[in-house]
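> Got a predicted structure plus its sequence, pasted below:
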Amino acid sequence: MDLQDQLKKLFPEHTPEETPKVEPSNVWLQDDPIICKYEKRKGKPTTIIEGYNGATEDFKILAKELKTKLSVGGSFKDDKIIIQGDYRDKIMEILKEKGFTVKRVGG
């Protein structure tokens, strides 16, 4: 007897909810690569993403998606996404999955 059967016996009237499907974001893709670089600010590592040519609202949406997927803090200032910590490899993978070309700078 697996866990699903045990739960059905304990809660017969419960119907499991469907998980919501994640829709692909409508972020404008560009020809030039996005620059992903590493810096230390006040002794702490930060990852900076810059070089996006689309609308700033799309870049803010992208920043929010990156922060939630990585579960880290960050901000959006001066057309740059600033992520706390060194997450260049993970960010580059996420952006490549979305269809962006990414250039790694520094280290």
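Nice, I can see it. Numbers count the residues shown, from 1 in each chain.
> all contacts plus neighbour counts: C-alpha atoms, from now on.
Will do.
> Which residue is the nearest non-sequential neighbour of the most centrally placed residue in the chain?
Centroid check for the chain by C-alpha atoms, centre = their mean gives L66 as the closest residue, at 1.9 Å. Spatial nearest neighbour of L66, excluding adjacent residues (C-alpha to C-alpha, 6 or more residues apart in numbering): I91 at 7.2 Å.
> ok, structure two:
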Amino acid sequence: MDLSDQLKNLFPEHDFKEEEKPEKSNVWLQDEPLQCKFEKRKGKVNTVIAGYTGATADFKILAKEIKTMLGVGGSFKNDEIIIQGDYRDRIMDFLKEKGFKVKRVGG
């Protein structure tokens, strides 16, 4: 017996409604593809996503979603998302599911 069943037993006259969750983000989709690059900075491996033409706030939201999905660290600097580690394939799949065009740059 879960919590909703217990509440229904305690309050049989109450009409329970489930709330609809709004979509997390409504990010601007663009015509030009995003560039997904592999770089080494200070001896560390990084994945860099650049080329976004929308609002900076939307790009920051996208950066947070990517970092959360991968469970890794990263940052947003100079209109680029920098993700720690080589996750180009997973990031490209994620961005394609979101509706972005993605171009792989480099090896």
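It's in. Please read all numbers here as calculations on a predicted model, not as lab measurements.
> ok, which stretches of structure 1 are helices?
3-10, 56-70, 88-98 (DSSP state H).
> Nearest to C36 of structure 1, out of the ones you listed?
Smallest distance to C36 of structure 1 across the helices of structure 1 (C-alpha to C-alpha): 6.5 Å, for helix 88-98.
> Against G51 of structure 1, how distant is R88 of structure 1?
15 Å (C-alpha to C-alpha, to the nearest Å).
> mind putting the helices of structure 1 in a markdown table, distance to P16 of structure 1 included?
What follows is these, written out as a markdown table (distance: least, C-alpha to C-alpha, whole Å):
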| stretch | distance to P16 of structure 1 |
| --- | --- |
| helix 3-10 | 10 |
| helix 56-70 | 25 |
| helix 88-98 | 30 |
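> re the thing from before, my read is that the residue nearest to L66 of structure 1 contacts T68, right?
No - counting by C-alpha atoms under 8 Å, I91 of structure 1 stays clear of T68, with 11.7 Å between them.
> picking that back up, what is the aligned counterpart of the residue nearest to L66 of structure 1 in structure 2?
Residue pairing (TM-score structural alignment): I91 of structure 1 is matched to I91 of structure 2.
> Against V105 of structure 2, how distant is its match?
Distance from I91 of structure 2 to V105 of structure 2, by C-alpha to C-alpha: 13 Å.
> Specify which residue of I91 and T68 of structure 1 has the higher count of neighbours.
Higher neighbour count among I91 of structure 1 and T68: I91, with 20 against 10, using other C-alpha atoms under 10 Å.
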